[in-house]
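In: Have a look at this prediction, sequence included:
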Amino acid sequence: MGTREVDVLDARRTQVPARILVLAGLSLLVWLVVMVQLVHPDLMDVRVYRAEGRALLDGLDPYGPLDGVHGVNTYPPFAALVFVPAALAPVGFVEVASVVVNLMLFVVVCWQSVRLAGGRTSVATVGVLAAVALWSEPVTTSLLYGQINLALLALVLWDVNLPADSRWRGLGIGLAAGIKVTPGLLIVYLLLTGRIRAALTATGTVLVTIGVTALVNADATWAYWTHHLFDFSRMGRLENAANQSVRGWLVRAHHSRDTPPAEMLLVLAVLVVGLTVAVLAYRRLGDAWGLPAAALTGLLVSPISWSHHWVWCVPVLALLWCQARAWAIPALFVFWTYVVWLVPHGHAVELDLNRLQVALSGAYAVFAIGFLTLTAVRSRTHTGSPT
């Protein structure tokens, strides 16, 4: 090959990332225009977070009525401590900052997701994933609410992508669990997969967060870990169609907020089977499959898993695109069609859904069960070393 041909190839290689960056930038620009001009986001959770930090600063009960907002605090007290800086800034600044920071975290999540999936962490790959994933319902809803889901996901992915012998392994998962309880199931995943040191680090990190907040507000810390944690009514209506947990789906299916013991046993069975699949996947396929399996299991068995909690669709899509491309189509259909919003919402109307509406209202749960099934099949048929 002559020098001229090499120069042409090099020029084409440099053009690809440039085109991808233009695509990603165009996707972001159109997304911003649509959200600002048509959707008009209220960023309501940002104001709740800010009020939590303000209550802690003022020595008030962060689990009581919050000044200026309608929501209540459902997170561990360490989260309120993290939100204190937001309480020191004007609300308008905090709202804009939440969007900017969340978008930056979103890019980090895309990069870490490709890395976990074993793909090339090139500008082109990460740019395409970002351009597509930005429009998914969980990511968009997280951004519109000003939620912290992307921050928690970034912490977990950073943790798992660390070298196996890193002394920091477990820190990210522990911090995520200290801010929001749901990632705590990943500590069990670490333990079951034999990573005892990482599990202990994660557990120790959670205990440190509890100790720190006990020093700041002992009453609130005690109240949360002994009472508020188990008060599911604080989290919202179980039947809400945005609740994509197994229990929420069952409540809508039998048209009652009561969950019979047999159905609670079903939730327990999902937990056991899901963790079993996650452990098997880790041993055969590595964290690329094991971690999402454990995370989706946590979303399935949590009493309430709002649709914006399912930002795990980003690493799942990256994984499917890199290793099981045909299965990316169901993911796109479920998370990019906003199907969970096609059923009635609000004022307990979800307790009167017809059969088709009930089926549509559990789309994320169905996908997660399908993903666990796919993971189990691939784990059983895989004969090589973990990826």
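Out: Structure received. Numbering: from 1, shown residues only.

In: use CA for all of it now, contacts and neighbours both
Out: Fine.

In: which parts of the lengthiest helix in the chain are buried?
Out: The longest helix of the chain (DSSP state H) is helix 3-34. Neighbour counts over helix 3-34 (16 or more other CA atoms under 10 Å) mark Pro17, Ile20, Leu21, Leu23, Ala24, Ser27, Leu28, Trp31 as buried.

In: And those, which two are furthest apart?
Out: The widest separation within these, taken as CA to CA, falls between Pro17 and Trp31 and amounts to 20.7 Å.

In: And Ala241, how far from Gly298?
Out: Separation of Ala241 from Gly298 (CA to CA, to the nearest Å) stands at 18 Å.

In: alright, now check it against this:
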Amino acid sequence: MSLSTIETTVVPSAPERRTVPAVAFWTIFVLGAVAGGYYVEQALATPAMFTHLMDLSVYQIAGHRVADGVSIYDTPLLGHTRGVWEFVYTPFAALLFVPLIDLHGEPYTWVGMLGNFAMLTASAWAALSMLGYRRDRRLVLLGLPIAGLLLWCEPVRETMAFGQINIFLLLLVLADMALPDSSRWKGVLTGIAAGIKLTPAFFVIYLLVTRRYRAAATATGAFAATVLIGLAAMPKDSLTFWSGAFADPTRVGVPENPSNESLRGMLARTVGVAGNHQLLWLAGAFAIAAICLCLARRLSLTGHELPAVVLCGLTTTAVSPYSWVHHWVWLAPLLIYLADLAFRRRGIAAPLGLLLALAVASGGVFALLGSAFSSTINYPSDKTFGLLIHNAYIWLTLALFTTAAIQSRRLRTQAVEPSRMR
């Protein structure tokens, strides 16, 4: 039997949307209120740790440079050291930062924090919608306590503290993928996300391999529009960026930096940066991307859209030349998916998977054990188990690949058996 026949067999009809049970709603509501309240208490007590908004301040400097007609790529935005505080986003992204130049004092802090929290809430709503829950008032309200719980996911917490753009990009892609395939607007938000930071362009390939050609074309068109807008408003900087600055990882920093939580960072810290390091990283990144697309295609074709999209999001971060901890915000919808799975399925496999992901995404359990290492990335990579612990995000992603492959094989077997009986 051909692959196309199997795919046709296993694609389910659109199920009726579920309603969040009352017990689950109130449990999440209480837990989210406690978690969110504790986060606010900590943020007010130690603003230098929770609300310093350093990256948002750098975005503000980029907005000032655009308004003043000064290049954003020729020199670092702060200081004079290459690879430190250099602008690494597109000219279109810099245009989006111009409105920040009028924000100062407390309004600046509140906009930075509440803006990210609102987008985190909307991202949770989009993820739940992709899981098949009814888009009613209860689901809208549930997004708030879920966001409160996700504040303790380390990449989310770091994004909030730095005032980073990652949650915004997460929301754009999730909201786009939550649209029905029949929507003529599907692909627009993904194209805009790629026009701000290039890594979401991977989702255009995902749309292609899942045969959503119109959405892929729409995303490509939206991306092209952002390039043209940037070119029209900032021709010199656009030429600098697209002629090579976008492909220069040294603008971010050295690959062996302990904070580089990507495959390249892991390899650089393990085998060094000399010799065939670059070739090894490219081969590994290509292999991971290819495997991800195969698995995500199978998940999508069998009606598991959210895990397919999450797998792609984690892959973009894993294969990127440089990934800070706050780039791993795709762990947030992963936790939502695993929590839903643990709630609906019997057995211990799903709850154990959720606990493992929670241990990694929260930064580890070291602080709870009285250790000086409050995060997995603080664990020395040259110590015992350092290769495993320090690179926990990479290993978690590869573990998800294995799980997805096993599930894909099970679904294929279930599809073949009824076909043989006919």
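Out: Sure, I can see it. No experiment lies behind these values; they were computed from the predicted model shown.

In: quick one: TM-score?
Out: Superposed pair, TM-score by TM-score structural alignment, normalised by the length of the first structure: 0.87. Supporting alignment: 368 aligned residues with a CA RMSD of 2.5 Å.

In: Over in the second structure, find the residue span the helix or strand following the longest helix of the first structure aligns onto.
Out: Counting by DSSP states H and E, the element after helix 3-34 of the first structure in chain order, helix or strand, is helix 44-57. Using TM-score structural alignment, the residues of the second structure aligned to helix 44-57 of the first structure are 54-67.

In: check the fit of that stretch onto the first structure and give the mean distance.
Out: Superposed on the first structure, stretch 54-67 of the second structure shows a mean distance to its aligned partners of 0.7 Å (mean CA distance after the TM-score superposition for the first structure).

In: Tell me the buried residues in that stretch?
Out: Quick answer for stretch 54-67 of the second structure (16+ other CA under 10 Å): Asp55, Leu56, Ser57, Val58, Tyr59, Gln60, Ile61, Ala62, Gly63, His64, Arg65, Val66.

In: biggest helix in the second structure by residues?
Out: Ordering each helix of the second structure by length in residues (DSSP H) puts helix 392-421 first.

In: So which elements touch that one?
Out: Packing partners of helix 392-421 of the second structure (3 or more CA pairs under 8 Å, 6 or more residues apart in numbering; DSSP states H and E): helix 3-10, helix 277-301, helix 305-319, helix 349-361.

In: Now do the buried residues in it.
Out: So for helix 392-421 of the second structure, counting by 16+ other CA under 10 Å, buried means 392-398, 400-401, 404-405, 408, 411-412, 415.

In: Just the element for the counterpart of Phe203 of the second structure in the first structure, please.
Out: Residue correspondence to the first structure (TM-score structural alignment): Phe203 of the second structure is matched to Leu186. Leu186 of the first structure is part of helix 185-192, with elements assigned from DSSP H and E.

In: quick one: that helix to the second structure mean distance?
Out: With mean CA distance after the TM-score superposition for the first structure, helix 185-192 of the first structure averages 0.7 Å from its match.

In: how deep is the equivalent of Trp110 of the second structure over in the first structure tucked in, by neighbour count?
Out: By TM-score structural alignment, Trp110 of the second structure lines up with Val96 in the first structure. Using other CA atoms under 10 Å, Val96 of the first structure has 14 neighbouring residues.

In: How about the one 3 residues further on?
Out: By the other CA under 10 Å criterion, the neighbourhood of Val99 of the first structure contains 19 residues.

In: quick check, it in a helix?
Out: Yes: judged by DSSP: H, G, I helix; E, B strand; the rest coil, Val99 of the first structure forms part of a helix.

In: Wait, it touches Leu143, no?
Out: Yes: counting by CA atoms under 8 Å, Leu143 is a contact partner of Val99 of the first structure at 6.2 Å.

In: returning to what we had before: mind putting the helices and strands packed on helix 392-421 of the second structure in a markdown table, mean neighbour count and distance to Val227 of the second structure included?
Out: Rendered in a markdown table, the data for these read as follows (neighbours: other CA atoms under 10 Å; distance: least, CA to CA, whole Å):
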| stretch | mean neighbour count | distance to Val227 of the second structure |
| --- | --- | --- |
| helix 3-10 | 14 | 37 |
| helix 277-301 | 18 | 25 |
| helix 305-319 | 24 | 21 |
| helix 349-361 | 18 | 34 |
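
In: so which of these gets nearest Pro99 of the second structure?
Out: helix 305-319 (28.0 Å).

In: Read off where that closest one ends up in the first structure.
Out: Aligned by TM-score structural alignment, helix 305-319 of the second structure corresponds to residues 287-301 of the first structure.
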